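Have a look; sequence and predicted model below, questions after that.
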Amino acid sequence: MTLNALPLAADPTPGTQSAIRTVRTEAEGLSLLADALAGDLGAAFERSLDLIAGVRGRLVVTGIGKSGHVASKIAATFASTGTPAFFVHPVEANHGDLGMIGRDDAVLAMSWSGESAELTGIVSYTRRFRIPLIAITSRETSALGSAADERLVLPRVTEACPHGLAPTTSTTLQLALGDALAVALLERRGFSPSDFRVFHPGGQLGASLRHVGDVMHKGEALPLVASGTKMGEAILAISRKGFGCVAVVDEAGRLLGIVTDGDLRRHLASDLLSRTVDEVMTPSPKTIRPDTLAAKALDIINGANITALMVVDNERPVGIIHLHDLLRIGVA
């Protein structure tokens, strides 16, 4: 469903009407950007990817005003997805921070008009020392566009601001194109969830990128009983280990099934304690490998409406992970 096809409230307030116009205007701008990438802009985009991927140093991202705020965000996105990058403020660059830009680096400069005087120092520096320069601008023949080695020329769009003054649609396009570069480089390099974990150790994202093997309980904490064990002994193991379940293994240590609190309730009878775990257990329970992401473990637990997962390697239980473990590290 397109934005234009979205149903509206019977009587949207003036504020809501303004919001809808803004979102639709910016969405139309993004559509024009996608069309441009499918056309002539696509070739320049590929050349820019090649240039950034071939840099031995870092990618320096710069811009002034609203473009500078976008540039700072884009630099952070590059850095967190495997492309070493940082933001340099063009005014500070004119007062000594040019020394942060090395001969093996490349510069990505963002300016909608391409005529921002504050960028002159960085642009001149890149030309003097033959540092590759990529421009994101809407004017190919601007001062920035003319000086750059590669030009990513954005389509001219209508600003969402009713006066056409506040950068709105234009900065949305800059942000989207910067994200597109970062994601394309991520995919080209084969940047994996494990790589994400290296750069995102904190917060919920970092927690979700941890592996099950880093969180699971193992060794003496693992609730295990052998096939043929009487339920009386199994119940003691469930109580002693505190996970609300016990795994049943054969003589070779392979997982046969699991006895949970739910199984106990379903088989509650006067002869329960004299029965064996094989008669009560749930065979072929849901399991997970130790090298699986913690976020996947949470997905399985929620989907199956259970509280714990046996961690299995080569058909043998090597650990157990509980919902509380995932809550504790901040996955949920």
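Received it, and whenever you're ready, just let me know what you need. Bear in mind that the values here come from a model prediction, so they are computed numbers and not experimental data.

make it CA atoms for all contacts and neighbour counts henceforth
OK.

Show me the helices in the stretch 1-150 of the chain, by range?
Applying DSSP state H, counting those that start in this stretch to the stretch 1-150 of the chain gives helices spanning 14-38, 40-53, 66-80, 90-93, 120-128, 143-147.

With mean neighbour count as new columns, can those helices be given to me in CSV?
Conversion of the helices of the stretch 1-150 of the chain to CSV gives the following (neighbours: other Cα atoms under 10 Å):
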stretch, mean neighbour count
helix 14-38, 16
helix 40-53, 16
helix 66-80, 21
helix 90-93, 18
helix 120-128, 16
helix 143-147, 20
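
Make JSON lines from these and add distance to Val183 to it.
JSON lines is the format used below for these (distance: least, Cα to Cα, whole Å):
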{"stretch": "helix 14-38", "distance to Val183": "15"}
{"stretch": "helix 40-53", "distance to Val183": "10"}
{"stretch": "helix 66-80", "distance to Val183": "8"}
{"stretch": "helix 90-93", "distance to Val183": "25"}
{"stretch": "helix 120-128", "distance to Val183": "25"}
{"stretch": "helix 143-147", "distance to Val183": "24"}
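
want to compare, so here's the second one:
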Amino acid sequence: MTSAPPLAPSFDAARALRQARETFDIEAAAVAGLKNRLTDAFSRSVQLMLEVRGRVVVMGMGKSGHIGRKIAATLASTGTPAMFVHPGEASHGDLGMIQVNDVVVAISNSGESGEITVLLPVLKRQGVPLIAITGGLQSTLARHATEVLDGGVDKEACPLNLAPTASTTAQLALGDALAVALLDARGFKAEDFARSHPGGALGRKLLTHVSDVMRSGEDVPRVAPDTAFGDMMREMSAKGGITAVVDAHQQVLGVFTDGDLRRLIENGIDLRTKCAKDVMHLRPRSIRPDALAVDAAELMEEHRITCVLVVESDGSLVGMVHIGDLMRAKVI
């Protein structure tokens, strides 16, 4: 049976705010300090990772391991093949994941993490390049490393100077700096980022095309120019409050919408004798099927409309996109 934790002293809200601000100051100073200690070892590390034929393998124990997982994920999502290997598991078989054409990034504030140092002779025999992120510049890890990135900090934000706080912030910042330098060197673009994030908002915006969300075939409202007004209204009512007017070759001649109907009624026009060509308006807004769906959304917003016709380069009607289609696809 475990004993209950000791009762905390009365909470001091002002003290909590002071400690939070001090934490920000300490961690900001830790990151700023990295800038002044950056050397050519950083550029050489980027080149090693850029030229690797295999993967970047990130390793770290404890809190450094959590940071390492994030760094590996950031690298992988920005064009650098990367994975995290737990150094403790590496000693029991997972070291086989690391191949001679890989490069290892090992993270340890002290540079003396036993689970990492025990692997160093094996990595050296394999000839695997080793990049160390450490505050222990004279440590075992630093001595075995191909390149050393100084991640040291003057003190932790922890008032006991024990819990990794400022040091892990510095490690994360160095990892982000490596990822940014690498993506720039690779010419990595937003479209590339979207391809590795197809389920995210950016992925949907940059990967979803009009052809993916448009209505097509019989779902597209369309009438001939000599269609009687009543028949045109039935087509509109059945398929979304708008209809394209097309010729025998499906060339778009015009469009008629609910808004057009309201304006005609307000002007007292007798619609019983009218046909589609009498009431349609010319040059409707349209978009190509290979355009991005987000471009259709911007077109609707710009012209304050809720629907856009989809036409091929020859002007033939192939589909229609409604704002509801874009919402269902989570493009907007």
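Looks like it arrived, so ask away. If you're wondering where the values come from, they're calculated on a predicted model, not measured in any experiment.

just to revisit the earlier point, of the helices of the stretch 1-150 of structure 1, which is nearest Ser274 of structure 1?
If you check each of the helices of the stretch 1-150 of structure 1 against Ser274 of structure 1 by Cα to Cα, helix 66-80 wins as the nearest, at 57.5 Å.

And the closest one, what does it pack against?
The criterion is 3 or more Cα pairs under 8 Å, 6 or more residues apart in numbering; DSSP states H and E, and the helices and strands that helix 66-80 of structure 1 contacts are strand 59-63, strand 85-87, strand 106-110, helix 169-189.

Superposed on structure 2, what's the mean shift for the helix or strand following the last one?
Stepping forward along the backbone from helix 169-189 of structure 1, the first helix or strand reached (DSSP states H and E) is helix 193-199. Averaged over the aligned pairs, helix 193-199 of structure 1 sits 4.0 Å from structure 2 after superposition, using mean Cα distance after the TM-score superposition for structure 1.

Could you list the buried residues of helix 193-199 of structure 1?
Of the residues in helix 193-199 of structure 1, those buried by neighbour count under the rule 16 or more other Cα atoms under 10 Å are Phe196, Arg197.

Which neighbouring elements make contact with that helix?
Helix 193-199 of structure 1 sits against no helix or strand, with contacts defined as 3+ Cα pairs under 8 Å, 6+ apart.

Would you mind measuring from the aligned partner of Arg130 of structure 1 in structure 2 to Asn101 of structure 2?
Under the alignment (TM-score structural alignment), Arg130 of structure 1 pairs with Gly127 in structure 2. Computed with Cα to Cα, to the nearest Å, the distance linking Gly127 of structure 2 and Asn101 of structure 2 is 9 Å.

Looking at the helices and strands packed on helix 66-80 of structure 1, which is nearest to Ser116 of structure 1?
Ranking these by distance to Ser116 of structure 1, with Cα to Cα as the measure, places strand 59-63 first at 8.6 Å.

which secondary structure elements does the closest one contact?
Identification of packing neighbours for strand 59-63 of structure 1 by 3+ Cα pairs under 8 Å, 6+ apart yields helix 66-80, strand 85-87, strand 106-110.

wait, which of these is closest to Arg240 of structure 1?
For Arg240 of structure 1, the closest of those is helix 66-80, at 43.5 Å, according to Cα to Cα.

and the angle from that closest one to strand 59-63?
Using axes from the mean of the first three to the mean of the last three Cα atoms, to 10 degrees, the inter-axis angle of helix 66-80 of structure 1 relative to strand 59-63 is 160 degrees.

The equivalent of Arg266 of structure 1 over in structure 2: helix or strand, and which one exactly?
Structural alignment (TM-score structural alignment) places Arg266 of structure 1 against Arg263 in structure 2. Mapping Arg263 of structure 2 onto the secondary structure by DSSP H and E places it in helix 258-266.

you'd agree the match of Arg130 of structure 1 is up against Ile98?
No: when contacts are counted by Cα atoms under 8 Å, Gly127 of structure 2 is not listed as touching Ile98 (11.0 Å).

more crowded one of these two?
A side-by-side neighbour count of Gly127 of structure 2 and Ile98, using other Cα atoms under 10 Å, places Ile98 first with 20 against 14.

Identify the residue spatially nearest to the more buried one, adjacent ones excluded.
Residue nearest to Ile98 of structure 2 in three dimensions, not counting chain neighbours: Val57, with 7.2 Å by Cα to Cα, 6 or more residues apart in numbering.

which residue lines up with the one you found in structure 1?
Using TM-score structural alignment as the criterion, the counterpart of Val57 of structure 2 in structure 1 is Val60.

ok, back up a step: closest one to Thr168 of structure 1 among the helices of the stretch 1-150 of structure 1?
For these, the distance to Thr168 of structure 1 is smallest for helix 14-38, at 7.5 Å, taking Cα to Cα.

So which elements touch that closest one?
Helix 14-38 of structure 1 is packed against helix 169-189, with contacts defined by 3+ Cα pairs under 8 Å, 6+ apart.

how about the helix it packs on, aligned to which bit of structure 2?
Residues 166-186 of structure 2 are where helix 169-189 of structure 1 lands when matched by TM-score structural alignment.

check the fit of that stretch onto structure 1 and give the mean distance.
Per the superposition on structure 1, stretch 166-186 of structure 2 and its aligned residues are separated by 2.4 Å on average (mean Cα distance after the TM-score superposition for structure 1).

which parts of that stretch are buried?
Buried residues in stretch 166-186 of structure 2, defined by neighbour count with 16+ other Cα under 10 Å: 166-176, 178-180, 182-183.

One more: stretch 309-320 of structure 2?
Within stretch 309-320 of structure 2, judged by 16+ other Cα under 10 Å, the buried ones are Leu309, Val310, Val311, Ser316, Leu317, Val318, Gly319, Met320.

Which residue is the nearest non-sequential neighbour of the equivalent of Arg44 of structure 2 over in structure 1?
The pairwise alignment with structure 1 assigns Arg44 of structure 2 to Arg47, based on TM-score structural alignment. With Cα to Cα, 6+ apart as the criterion, Arg47 of structure 1 has its nearest non-adjacent residue at 7.4 Å, and that residue is Glu150.
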